[in-house]
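Asks: Here is a sequence with its predicted model. Questions after.
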Amino acid sequence: MTDTALTPEAARAAVATAILRIVPDADLDDLDDDARLRSELELDSLDFLSFVELLSSATGVRIDEADYPALASTASCIEFLTSRAPAR
């Protein structure tokens, strides 16, 4: 069995799935990778916390409150998740 970290594609899929669980009608095709997720998707604090929990569950990455600024955009989420994901 080969141990591999989370790929950027898998991280992007986890981000998209989490967003759509919180904002089911979000148009991800129009969401720029560098757009600020909280403002673009109008996420309140509870929505953002749910987003973080979904990402953590889907990827196995521990996300602490100090890490929240690294989850500002799709691009930064992908970078954070791929750099922190445990080997599978």
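Replies: Arrived safely.
Asks: alpha carbons only for contacts and neighbour counts from here, please
Replies: Will do.
Asks: For Glu53, which residues are in contact?
Replies: Applying C-alpha atoms under 8 Å, 6 or more residues apart in numbering to Glu53 gives no contacts.
Asks: If we go by neighbour counts, what in the helix or strand containing it is buried?
Replies: Here Glu53, judged by DSSP states H and E, is contained in helix 45-59. Using 16 or more other C-alpha atoms under 10 Å as the test for burial, helix 45-59 gives Asp47, Phe48, Ser50, Phe51, Val52, Leu54, Leu55, Ser56, Ala58, Thr59.
Asks: Okay, one more to line up with it:
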Amino acid sequence: MTKQELEAVLAEALRRIAPDVDVAEIDGDGDLRQEFDIDSIDFLNLITALGKRFSLPIPEEDYPRLRSFAAIVDYLGEKVV
């Protein structure tokens, strides 16, 4: 998948978790949880949705790497073949 495709999938998953989020205003390197007041349950739902979408196990020890929009896209780019 291309980076743009991964960004689109992440944006869609993020909109389901936090419908008020304007994806165009996301600071790619900003902490998603702080930037949009996403709590730990919403974050877990986002990561779970992405894992299901890509049939990809995302271990809890990888969660610290997934703080920003750009970091999640990079992570998925490494893992999704």
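Replies: On my side now, so go ahead. These numbers come from a predicted model, not from an experiment.
Asks: Could I get the TM-score for this pair?
Replies: The TM-score (TM-score structural alignment, normalised by the length of the second structure) is 0.91; 81 aligned residues with a C-alpha RMSD of 1.1 Å.
Asks: picking up where we left off before, have a look at how far, on average, the helix holding Glu53 of the first structure is from the second structure.
Replies: Here helix 45-59 of the first structure, set against the second structure after superposition, deviates by a mean of 0.9 Å using mean C-alpha distance after the TM-score superposition for the first structure.
Asks: now, which of the buried residues of helix 45-59 of the first structure sits nearest Leu20 of the first structure?
Replies: Using C-alpha to C-alpha, Phe51 comes nearest to Leu20 of the first structure of the buried residues of helix 45-59 of the first structure, at 9.5 Å.
Asks: thinking that closest one is in contact with Thr17, fair?
Replies: No: contact criterion C-alpha atoms under 8 Å: Phe51 of the first structure and Thr17 do not qualify, at 9.5 Å.
Asks: gap between the residue mapped onto Ser57 of the first structure from the second structure and Ala24 of the second structure?
Replies: Mapped onto the second structure by TM-score structural alignment, Ser57 of the first structure lines up with Lys52. Noted for Lys52 of the second structure: a distance of 24 Å to Ala24 of the second structure, by C-alpha to C-alpha, to the nearest Å.
Asks: do Ile72 of the second structure as well
Replies: Ile72 of the second structure is 16 Å from Ala24 of the second structure, where distance means C-alpha to C-alpha.
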